[in-house]
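> Predicted model and sequence follow; I will ask about them next.
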Amino acid sequence: MSRTSVLALRLAGPLQSWGASSRFTRRTTESAPTKSGVIGLLAAAAGIQRGDDEHLAPLAALRFAVRMDQPGTRIRDFHTAHHGVTGASMPLSERFYLADAVFVAAVEGDHALLTGLRDALRAPVYPPYLGRRSCPPSEPVDLALYEDTRLEDVLASVPWQASAWYRRRHRTPQALTVLRETAADESAAAADVQRDQPVTFDAAGRRHALRTVVTDSVSTPIPSGSGGPQDAHDPFAALEALENESA
């Protein structure tokens, strides 16, 4: 009987963009990493080629969840391009990103498969990126591999991963939002649906199916290296008050 383990990832970088849908010249981003984007990241690290659906299928079958440790700020950029053959200008497009965001993503499944994926992240065939190739991670993605456990337990215990500057400027939140797939033995009555279940990444026609997503929350775990919960005192509060008065 196979063992069930969880691979946790820290997704942090100056910019991220996790699009679940795009219409014409408007490329939006979700507020948190999509399953399709994270599975694509893992597949690239493992060297799985686009269109190799046989090797993609075991990754797509992993149960997925993401915890929002630092929501970031949504920003908009305008993108120009020229046709590679004719040189003609392409239509101006809008592209949306999350700036300064940090997430903990996790996949649950067979221990041997996750061990291989963890090793692939440490020596990737193709470099990882956070939704788009223009969005590299700011540090290694691999966080930890947890044996004989479940998504819910891992996301409730992994230390809060928010950046140091963010922790200085913000009080520790009481809870962190978690978006997770329903378990096999769980009712999906209260779940939402999202079309980001990867079926194929073939460039000739990518396809995604629906999956069920439950919104939960967990108490914020103590950050790594912290001696206890963050003091409610904010040393930047006085400076920010002065800035507001002079504005």
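Received the coordinates, thanks.
> From now on I want contacts and neighbour counts done on CA atoms only, so please keep to that.
Will do.
> name the element Q197 belongs to?
Secondary structure assignment for Q197, by DSSP states H and E: strand 192-200.
> next one: F64
Per DSSP H and E: strand 63-70 holds F64.
> what's that strand packed up against?
strand 93-110, helix 151-157, strand 175-181 (3 or more Cα pairs under 8 Å, 6 or more residues apart in numbering; DSSP states H and E).
> Tell me the helix or strand right after the second one.
Going back to what we said before, that points to helix 151-157. Taking DSSP H and E, what comes next after helix 151-157 is helix 164-169.
> circling back: R132 is nearest to which of the helices and strands packed on strand 63-70?
strand 93-110 (9.7 Å; Cα to Cα).
> Tell me which other helices or strands the helix or strand following the closest one touches.
Later in the chain than strand 93-110, the nearest helix or strand by DSSP H and E is helix 111-122. Contact here means 3+ Cα pairs under 8 Å, 6+ apart; on that basis helix 111-122 packs against strand 4-16, helix 35-46, strand 142-146.
> Put together CSV for those, with distance to T177 and mean neighbour count on each row.
Shown next, in CSV, are the helices and strands packed on helix 111-122 (distance: least, Cα to Cα, whole Å; neighbours: other Cα atoms under 10 Å):
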stretch, distance to T177, mean neighbour count
strand 4-16, 15, 24
helix 35-46, 16, 23
strand 142-146, 19, 18
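> Figure out which of those is closest to A183.
strand 4-16 (12.8 Å).
> Need the contact partners of the closest one.
Residues outside strand 4-16 that contact it (Cα atoms under 8 Å, 6 or more residues apart in numbering) are 97-111, 114, 118, 130-132, 135-151, 154, 161.
> Below is structure B, check it against A:
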Amino acid sequence: MNHYLVFQLQGPMASWGQPAIGETRHSDALPGRGALLGLLGAALGIRREDDAALAAFNEHYQFILCAGGKPVWGRDYHTVQMPRAVRKQRYFTRREELRDPLLLETIISRRDYYSDGYWLVAVAATPDAPWTLEAIQAALIAPVFSLSLGRKSHPLGLPLCPQLLRGQANEVILAAQTFYQQKLTQLGGRLNTLTQFQPRCWWEGEHPGLVEDEVNIRRDRPLNRRRWQFGPRIVKQGTLQEQTPCTCQK
């Protein structure tokens, strides 16, 4: 039997960054590993400059994801001041870029996001993980830092409502889907339409009960937070198989 921490992510806007070049900032349809580790780290109070804690945290946790049916894609526009291209001139900080106002010009930055998206996340930990799943659950209920969905301007729309579950991974995901569907149905309105889940899920590592039929590589494994460097990781996906649901551990 495996032990998982499951929680929901929902908000009016969410943006899960992809490699960005130029003025366009695309969003993936699923939260990446860096975004999920950042959210859990913020809840626990791990600071961005604490490289040792971030590196240890990165090594000991795996994620399983499933998504709601139909998030709405959108794009907004920002104006950004940038220095004109000057030959042989290099800028090392944003302060240096803005130093000479006569060299500045305004460009339009395009940023993508998803509206009314819903994601279900299951976290598995190694036996020697620096924080237990119980400790992370407590942090998600009372986070140290404010949590957001990819950007600071995208706050949570619903509580994370973290739950501890035991069982095979497919049983855990199906039981969690039923649990959160019931919760949203009780709230009424259009919220109960958010959890019309896609029949597939995405994961990393090996989890009993999950059988992949497709394997992809995503470059979202954090390597260096200060330099914004990310490495590749293997992401599997497959269709959830119905089995006897597991029980929730309160």
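Looks like it arrived, so ask away. Remember, it's a predicted structure, so these values are computed and weren't measured experimentally.
> The strand holding Q197 of the first structure aligns to what range in the second structure?
The alignment of strand 192-200 of the first structure onto the second structure (TM-score structural alignment) covers residues 216-224.
> swap in stretch 31-43 of the first structure?
With TM-score structural alignment as the criterion, stretch 31-43 of the first structure aligns to 29-41.
> Residues touching that stretch, excluding its own?
15-17, 47, 54, 57-58, 63, 65, 67, 114, 119, 136, 139-140, 147-148, 150, 220-222.
> tell me which strands and helices the helix or strand containing F179 of the second structure is in contact with?
Taking DSSP H and E as the criterion, F179 of the second structure maps to helix 169-187. When contacts are defined as 3+ Cα pairs under 8 Å, 6+ apart, helix 169-187 of the second structure sits against strand 2-11.
> Could you identify the helix or strand that succeeds the strand it packs on?
That would be, after strand 2-11 of the second structure and using DSSP H and E, strand 16-17.
> Where does that next one end up in the first structure?
Residue span in the first structure matched to strand 16-17 of the second structure, by TM-score structural alignment: 18-19.
> ok now that stretch, how far from the chain's centre?
In terms of Cα atoms, centre = their mean, to the nearest Å, the gap separating the centre of stretch 18-19 of the first structure from the centre of its chain is 9 Å.
> got it, and stretch 26-43 of the second structure?
On Cα atoms, centre = their mean, the centre of stretch 26-43 of the second structure falls 3 Å from that of its chain.
> Buried ones from the contacts of strand 4-16 of the first structure, can you make that a ChimeraX selection?
Applied in ChimeraX, the following selects the buried portion of the contacts of strand 4-16 of the first structure according to 16 or more other Cα atoms under 10 Å:
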select :97,98,99,100,101,102,103,104,105,106,107,108,109,110,111,114,118,130,131,132,135,136,137,141,142,143,145,146,147,150,151,154,161
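> So D148 of the first structure versus S5 of the first structure, what's the distance?
Per Cα to Cα, to the nearest Å, D148 of the first structure is found 5 Å from S5 of the first structure.
> hmm, I was thinking of E181 of the first structure
Computed with Cα to Cα, the distance linking E181 of the first structure and S5 of the first structure is 15 Å.
> Same check on A237 of the first structure?
A237 of the first structure is 42 Å from S5 of the first structure, by Cα to Cα.
> So which bits of the strand holding F64 of the first structure are buried?
Applying 16+ other Cα under 10 Å to strand 63-70 of the first structure flags 63-70 as buried.
> Stretch 197-207 of the second structure now?
Buried, per 16+ other Cα under 10 Å, within stretch 197-207 of the second structure: 197, 201-204.
> how far does stretch 173-192 of the first structure sit from the chain's center?
With Cα atoms, centre = their mean, you get 16 Å for stretch 173-192 of the first structure.
> Packing partners of the strand holding Q197 of the first structure?
helix 35-46, helix 53-60, strand 207-219.
> coming back round to it: pick out whichever of the buried residues of stretch 197-207 of the second structure sits closest to D28 of the second structure.
W202 (13.3 Å).
> so what's the closest one up against?
Counting by Cα under 8 Å, 6+ apart, W202 of the second structure makes contact with 64-66, 235-238.
> Just give me the match in the first structure for it.
For W202 of the second structure, the residue aligned by TM-score structural alignment is L179.
> Nearest spatial neighbour of its match, chain-adjacent residues omitted?
Leaving aside its sequence neighbours, L179 of the first structure sits nearest to T215 (Cα to Cα, 6 or more residues apart in numbering; 4.8 Å).
> Can you give me the neighbour number for that neighbour?
16 (other Cα atoms under 10 Å).
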